[in-house]
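Q: can't give you the sequence, but here's the structure:
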């Protein structure tokens, strides 16, 4: 069976983890934590970078930083992972779900203005499949209504947005705050892991305190205070330096990993475009002019749920594991109990019809040809 995903090891992970252990400090904020944070800040021009144990934790930190209160409203797409919503639900916020675009699972930027009320505090764009939302529209709307923008860039490492000014910016560097994932299904991995990018300087000092259990411990170790104590709310958001050591081996090979994943993505796309997209209403991934493709995933949009399920079965019978993706959160049991649900047609369409094909660094040419041919055979 060709798996949907297979974690890739560069060869240096165990070496760096061994090195981390023998430094004598394997808790958070050690040597490799700092190396990763400096790499990401210098490579992509993010603000202050703080590694976390997950993207979920990074989002939870963001919710604390903007001082969400019970009853505040946060706008986000329904077609996303539950962590995007949970981080803000935990602070008592009411989630307002936006529909997806017609041409892409990302949020429909043109629908956002109608969702804003006097209780809205933040917009959370999710860069689905590493493809940018229209950040100019979102940032302009946020500025007009005095809202925070928190980018869910879980899938968006090394992907970019080109604004109306012609400047190309890394995703995760545009909003006030941004959350990344290094889960084993992502391009760059550490098993579990994430990062918060703090792009608005007003949040930098407090973010570090929240990150360190609500204490000014980091400032103490830098010699900025003579003792540390409890100064704010917080939690243990920072990962072990062993996790950071694993991640650093990945980051050192970012260019190689990205090149290979983009080659795989392009082979899929070149093999399918003008073939199955002309049959039965099948749609291929869309990348708008302002966005880039970072090779995170390759998906197809079938014409119906039945067709999607038949294709999954067909591929499984050919020893290929393919999977669908998110179920619209506005229809989830938890949200349905608390809120009136309106129809979000495009989000439901992607929930019913999207199928993801195997995508990982070590996917061989031979296996990919087999996957491609199996899909083409299904549509013949």
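A: Great, that's in hand. Keep in mind it's a predicted model, so treat the numbers as computed, not measured.
Q: please count neighbours and contacts with C-alpha atoms only from this point.
A: OK.
Q: what about the closest residue to residue 311 other than its chain neighbours, distance to residue 308?
A: The shortest distance from residue 311 to any non-neighbouring residue, by Cα to Cα, 6 or more residues apart in numbering, is to residue 378 (7.0 Å). Distance, residue 378 to residue 308, using Cα to Cα, to the nearest Å: 11 Å.
Q: circling back to that earlier point, show me which residues of the helix or strand hosting the residue nearest to residue 311 are buried.
A: Assessed by DSSP states H and E, residue 378 sits inside helix 365-379. For helix 365-379, the neighbour count (16 or more other Cα atoms under 10 Å) marks 368, 370-372, 374-375 as buried.
Q: which helices and strands does that helix pack with?
A: Helices and strands touching helix 365-379, by 3 or more Cα pairs under 8 Å, 6 or more residues apart in numbering; DSSP states H and E, are helix 254-272, helix 305-317.
Q: helix or strand for residue 197, which one?
A: Using DSSP H and E, residue 197 sits in strand 194-198.
Q: run a quick neighbour tally on the spatially closest residue to residue 168 that is not a sequence neighbour.
A: Of all residues not flanking residue 168 in the chain, residue 162 sits nearest, at 4.2 Å (Cα to Cα, 6+ apart). Using other Cα atoms under 10 Å, residue 162 has 19 other residues around it.
Q: against that first model, consider the following:
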């Protein structure tokens, strides 16, 4: 019922019966229970098909919330989302440590949750491979993080709340498909644009995780400069040619406190500096090479460029599009639409918050209270 209301918006009991396949009497019982919990509320009546008024039921946004967090190489972030899908709070701090993450989480929980607004779940997004238990970091080449320590620490901060850990690209892809640039696309690919490069693959609104849950680790494909050293210890990885540090080396500019501020500074310089534009052209070509490879395998309808790629826009995307046209083997292959992210640096934390509701929307967990 909750999933139908989130997907279709406010609906009468008759409409909910059609959406869910449940009998109208059963719908009435469930609605009454959800009203008692404070999850839904009746809205103003509207005319029915035969002139009889129907009273729609809608999700209440003032009762239950979920917390999304991100720990990345350059920053930590947090997003609080309510049951109706509205963002109540979003915050980024340029302090990439576990201690800074816990401080941020503690502040956000204190200010935005409580007995009258309980937390349904919390999810931490990290640029890492995460095991199938959704708690254990298996490999994080750009972060000194391993195991279930962060999940355990967040669990102590949020007693009784289900805490998960997820890959940052998967979380951001989920957010973009439900709130951002990939909304309405049946098949989308999201690329992070931070120090590391990862991908999230979304099919019909759901993240595709692969056999072990590790799908999307594209940053370490052997694409681009074969001599470029990568944070994983090898050479020639894609992120060593198109990651944030590689982009800054190409344009000869310093890193600022977050990837977005850094990219905004580069974009501003590119307006008057031909050398910066030439460096971004080279990066764009390497971006296009990797997307051509991924397009041949995954056939995405849309590719959303996140992180630092968004402020640079066509400075990188135009050479990427040209390279994509050159490298796809057949004219029959559909060229994916390359789009900049519309959610910015909060995409992963927003997707993490939304995924914290998954167990409730799937019927695997009850709302608290």
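A: That came through, no problem. Because the structure is predicted, anything quoted here is derived from the model rather than measured.
Q: superposing both, give me the TM-score.
A: The TM-score (TM-score structural alignment, normalised by the length of the second structure) is 0.29; 178 aligned residues with a Cα RMSD of 6.6 Å.
Q: which helices and strands sit right next to whichever strand or helix holds residue 120 of the second structure?
A: Per DSSP H and E, residue 120 of the second structure falls inside strand 119-126. Strand 119-126 of the second structure sits against strand 65-71, strand 162-167, helix 168-179, helix 347-355, with contacts defined as 3+ Cα pairs under 8 Å, 6+ apart.
Q: mean neighbour count and distance to residue 265 of the second structure added to those, as TSV?
A: Listed next are those as TSV, based on neighbours: other Cα atoms under 10 Å; distance: least, Cα to Cα, whole Å:
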stretch	mean neighbour count	distance to residue 265 of the second structure
strand 65-71	29	23
strand 162-167	25	28
helix 168-179	28	23
helix 347-355	32	21
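Q: right, and the helix or strand after the helix or strand harbouring residue 50 of the first structure?
A: Counting by DSSP H and E, the element that carries residue 50 of the first structure is strand 48-52. Per DSSP H and E, the first helix or strand lying C-terminal to strand 48-52 of the first structure is helix 55-65.
Q: what is that following helix packed up against?
A: Packing partners of helix 55-65 of the first structure (3+ Cα pairs under 8 Å, 6+ apart): helix 82-89, strand 177-181, strand 194-198, helix 204-211.
Q: what's the angle from the helix or strand that that helix is followed by to helix 82-89?
A: Counting by DSSP H and E, the next helix or strand C-terminal to helix 55-65 of the first structure is strand 73-77. Counting by axes from the mean of the first three to the mean of the last three Cα atoms, to 10 degrees, strand 73-77 of the first structure lies at 170 degrees to helix 82-89.
Q: where do the helices of the second structure begin and end?
A: Counting by DSSP state H, the second structure has helices at residues 2-8, 13-20, 24-37, 98-112, 149-157, 168-179, 239-242, 244-251, 259-270, 274-298, 309-312, 314-327, 347-355, 358-361.
Q: among these, show me which one is buried the most.
A: Among the helices of the second structure, helix 347-355 has the highest mean neighbour count (mean count of other Cα atoms under 10 Å), at a mean of 32.
Q: what's the first-to-last distance across stretch 240-260 of the second structure?
A: 19 Å.
Q: possible to save the helices and strands packed on helix 55-65 of the first structure as CSV with distance to residue 356 of the first structure and mean neighbour count?
A: Shown next, in CSV, are these (distance: least, Cα to Cα, whole Å; neighbours: other Cα atoms under 10 Å):
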stretch, distance to residue 356 of the first structure, mean neighbour count
helix 82-89, 18, 20
strand 177-181, 19, 30
strand 194-198, 23, 30
helix 204-211, 34, 21
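Q: tell me which of those sits nearest to residue 261 of the first structure.
A: Distance to residue 261 of the first structure, taken as Cα to Cα, is lowest for strand 177-181 among these, at 17.0 Å.
Q: which elements pack onto the closest one?
A: helix 55-65, strand 148-152, strand 194-198.
Q: how about the host helix or strand of residue 16 of the first structure, which residues are buried there?
A: Using DSSP H and E, residue 16 of the first structure sits within helix 13-21. Counting neighbours by 16+ other Cα under 10 Å, one finds that the buried residues in helix 13-21 of the first structure are 13, 16-17, 19-20.
Q: what is the nearest of these to residue 77 of the first structure?
A: When those are compared against residue 77 of the first structure (criterion: Cα to Cα), the nearest one is residue 13, at 35.3 Å.
Q: gap between the closest residue to that closest one other than its chain neighbours and residue 20 of the first structure?
A: Excluding its sequence neighbours, the residue lying closest to residue 13 of the first structure (Cα to Cα, 6+ apart) is residue 246, at 4.6 Å. Applying Cα to Cα, the value for residue 246 of the first structure to residue 20 of the first structure is 10 Å.
Q: then residue 269 of the first structure?
A: 41 Å.
Q: repeat for residue 36 of the first structure
A: Taking Cα to Cα, one finds residue 36 of the first structure at 13 Å from residue 20 of the first structure.
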